[in-house]
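# okay, here's the prediction I keep looking at, along with the sequence it came from:
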Amino acid sequence: MKSRIIMLFVVIGIFVSQSAKAQFFVEYNLGYGTFNMADLKSLLSKDNTVEGLKTTNNFPGYFTHGIHAGFMKGRSSFGINLGYQNTGGQRALEDYSGEYKYQIRAKGYKTALFYRYRLSKADKLSLFAEVAPGAIFNDVNMKSSLYLTASEQSKKDEANLKGINIFVEPALVARYQINKMYLQLHAGYQWSPIKPKLNYNGNKTTVNADWDGLRISLDFVVTLQK
């Protein structure tokens, strides 16, 4: 993991050294994503530990957060993209006799390179095409809890699954300039052609974390002239 991050910075350093008039920029991306999660949805629906269970949360779309940092020269931009996304599902039942909950929460930590090309002339409003290949480091927590009112007894079980997805995210970016700051609308689709099964204590399970879906964000961009 550390070696990959170091390599990303090395590549960026080479790019900078050859770009005398390159402009450094940092973006904060606040967005919304939809997530497929077919395997985890199926796993959640199969839990019938207690009769009468209802699905109260089924891996909905949710807020995403990210940072782009890189350099612009001419029509091209290049750099690294770090991000975070999460979603979850729950089946539950509560009545006079007690309460049962089965929860699955998925977190994805994104590390990627990106390349962006300006399609329109430099102006207040510009349009870009972008592609970002990278990896998603998955952390999936599964938790079940049972509480019986009459005996005041409770039982909890918990497991954490890990795995890494390889993804590519093509996108279109519309940027509006305000002095040295920009506002952006970023719209793309995250697709993982490689989604290995998640691991539990080093052993493969039968499910994967499928983050495929739309990504839309509003970005705040600050630039610094080199």
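It's in.
# from now on I want contacts and neighbour counts done on CA atoms only, so please keep to that.
Noted.
# any idea which element W211 lies in?
Here W211, judged by DSSP states H and E, is contained in no helix and no strand.
# go through the strand ranked longest in the chain and flag the buried ones.
Of all the segments assigned as strand in the chain under DSSP state E, the longest by residue count is strand 153-178. By neighbour count on 16 or more other Cα atoms under 10 Å, the buried set for strand 153-178 is 160-176.
# distance from it to the middle of the chain?
Distance of strand 153-178 from its chain centroid, counting by Cα atoms, centre = their mean, to the nearest Å, is 3 Å.
# what does stretch 84-103 give?
When distances are taken as Cα atoms, centre = their mean, stretch 84-103 is centred 23 Å away from the chain's centroid.
# R4: neighbouring residues, count only.
Residues contacting R4 under the criterion other Cα atoms under 10 Å number 10.
# and for Q23?
Neighbour tally, Q23, other Cα under 10 Å: 17.
# that one and Y176: what is the separation?
Noted for Q23: a distance of 17 Å to Y176, by Cα to Cα, to the nearest Å.
# re earlier: just checking, what packs against the longest strand of the chain?
On a contact count with 3 or more Cα pairs under 8 Å, 6 or more residues apart in numbering; DSSP states H and E, strand 153-178 meets strand 125-148, strand 181-194, strand 199-200.
# can you name the next helix or strand after the shortest one?
Which is strand 199-200. That would be, after strand 199-200 and using DSSP H and E, strand 203-204.
# before we go on, here's another structure to hold up against the first:
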Amino acid sequence: MYKISIYSILFLVTTLGANAQFSVSYTAGYGSYKMGDMKKLLESAFQMEQGTMPAGLRIVDNFPAYVTQSVDFTYKRDRMEWGVTGTFMTTGGKIAYSDYSGKYVEKLTLTGYRIGATYRYYLSEGKLGKFPLLFYGEVSPAVTFTNLKYRATVDIYEGNIHEEANDNVSTKAKGWSVLPALGSKLFLTRKLALTANIGYDIEFGSKLSTTSNTLRVDWSGLRLNGGATIMF
């Protein structure tokens, strides 16, 4: 009986190894962000600064779309694949003025670290030329850790004056999100594939408590990614 149990375990492990596949993926892409509260905060700061600064003061960045980077570690068996994923995101807002006498820059920088799980189901397969091509649907629930930093600098060229301030608005928070996506995987070899996907990240709320109020950091937005996968 003891020998039968050992043989059964060995058979199960061998079977899993034969039909399963471990992968590591790296993708880089494009992320857009709603950031409604953060844009209002920047607009309010701009209105206040207009009373003390020259007419050329401008909002030059208003939390624009920017590059994202992701790493996935997954396990695939038959049509299903699941694992863990991590994504780095960043965006910011900036008010600036510059002329022959000096410059003024006020900047808010947001960084986000999205860490969660991913589940994929392979829907169909075909070929692109001689290369196998798979299509899949994906859903990824995660927690997003957000960090906000504030910095203001003044440079007056005459007299070589430089002043810098970092406000206590700098803080950290976390929120929850879910990212549904559709993607494809093109196999160049049995161990190497190119990947591409499109999805929409739905953020349920990451609140930053400042000295004056509570702000919602909304990373919700379109996600476009492309990269490579190595399989073991």
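Looks like it arrived, so ask away. These numbers come from a predicted model, not from an experiment.
# TM-score, when you put one on top of the other?
Taking TM-score structural alignment, normalised by the length of structure 1 as the basis, the two superposed chains have a TM-score of 0.83; 206 aligned residues with a Cα RMSD of 2.2 Å.
# give me the most central residue, structure 1.
Q85 (3.6 Å; Cα atoms, centre = their mean).
# which residue in structure 2 lines up with D219 of structure 1?
Aligned by TM-score structural alignment, D219 of structure 1 pairs with G227 of structure 2.
# where does its match land in three-state SS?
Here G227 of structure 2 is strand, with the state taken from DSSP: H, G, I helix; E, B strand; the rest coil.
# how much space is there between the alignment partner in structure 1 of V139 of structure 2 and G98 of structure 1?
In structure 1, V139 of structure 2 lines up with V131, judged by TM-score structural alignment. V131 of structure 1 is 50 Å from G98 of structure 1, where distance means Cα to Cα.
# repeat that for K143 of structure 1.
Taken as Cα to Cα, the span from K143 of structure 1 to G98 of structure 1 is 17 Å.
# got the buried residues for stretch 148-158 of structure 2?
Result for stretch 148-158 of structure 2 [16+ other Cα under 10 Å]: buried residues L148, K149, Y150, R151, A152, V154, D155.
# now for the last one: what does it line up with in structure 1?
D155 of structure 2 maps onto Y147 of structure 1 when the alignment is built from TM-score structural alignment.
# stretch 138-148 of structure 2 vs structure 1, average distance?
Superposed on structure 1, stretch 138-148 of structure 2 shows a mean distance of 0.5 Å to its aligned residues (mean Cα distance after the TM-score superposition for structure 1).
# burial of the closest residue to I178 of structure 1 other than its chain neighbours, as a residue count?
Counting by Cα to Cα, 6 or more residues apart in numbering, I178 of structure 1 lies nearest to K124, which is 7.7 Å off, once chain neighbours are set aside. The burial count assigned to K124 of structure 1 is 11, neighbours taken as other Cα under 10 Å.
# doesn't S101 make contact with E158 of structure 2?
Yes: the pair E158 of structure 2 / S101 is scored as a contact, 6.9 Å apart, by Cα atoms under 8 Å.
# so how far is stretch 222-232 of structure 2 from its chain's centroid?
13 Å.
# most residues in a single helix of structure 2, which one?
helix 2-19 (DSSP state H).
# which is the next helix or strand following it?
strand 20-31.
# go through the helix or strand just after that following strand and flag the buried ones.
Counting by DSSP H and E, the element after strand 20-31 of structure 2 in chain order, helix or strand, is helix 36-50. Using 16+ other Cα under 10 Å as the test for burial, helix 36-50 of structure 2 gives M38, K39, L42, E43, F46.
# what is the aligned counterpart of A209 of structure 1 in structure 2?
Match for A209 of structure 1 (TM-score structural alignment): V217.
# D37 of structure 2 versus that match, what's the distance?
Counting by Cα to Cα - V217 of structure 2 and D37 of structure 2 are separated by 7 Å.
# tell me the contacts of Y113 of structure 2?
With contact set as Cα atoms under 8 Å, 6 or more residues apart in numbering, Y113 of structure 2 has these partners: G86, T87, F88, M89, T144, F145, T146.
# adding distance to L16 of structure 2, write those residues out as CSV.
CSV is the format used below for those (distance: Cα to Cα, whole Å):
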residue, distance to L16 of structure 2
G86, 26
T87, 29
F88, 33
M89, 36
T144, 33
F145, 35
T146, 39
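# scan those and report the most crowded one.
T144 (26 neighbours).
# can you tell me the closest non-neighbouring residue to it?
R114 (4.2 Å).
# please look at the one you found and P141 and confirm they touch.
No: with contact defined as Cα under 8 Å, R114 of structure 2 does not count as touching P141 (9.5 Å).
# if I look at the aligned partner of N166 of structure 2 in structure 1, how far off is I136 of structure 1?
Applying TM-score structural alignment, one finds that N166 of structure 2 aligns to E158 in structure 1. Plainly put, E158 of structure 1 is 23 Å away from I136 of structure 1 if you go by Cα to Cα.
# do the same with F114 of structure 1
Distance from F114 of structure 1 to I136 of structure 1, by Cα to Cα: 14 Å.
# and the residue nearest to T144 of structure 2, what's its match in structure 1?
So R114 of structure 2 corresponds to K110, using TM-score structural alignment.
# then I4 of structure 2?
I4 of structure 2 maps onto nothing in structure 1, by TM-score structural alignment.
# quick one: I4 of structure 2 from F11 of structure 2, how far?
The value you get for I4 of structure 2 to F11 of structure 2, if Cα to Cα is used, is 10 Å.
# now do the same contact list for the closest residue to L218 of structure 1 other than its chain neighbours.
Spatial nearest neighbour of L218 of structure 1, excluding adjacent residues (Cα to Cα, 6+ apart): L185 at 4.9 Å. Applying Cα under 8 Å, 6+ apart to L185 of structure 1 gives the contacts V173, A174, R175, I216, S217, L218, D219.
# try it again with 10 Å
Counting by Cα atoms under 10 Å, 6 or more residues apart in numbering, L185 of structure 1 touches 29, 31, 127, 172-176, 216-220.
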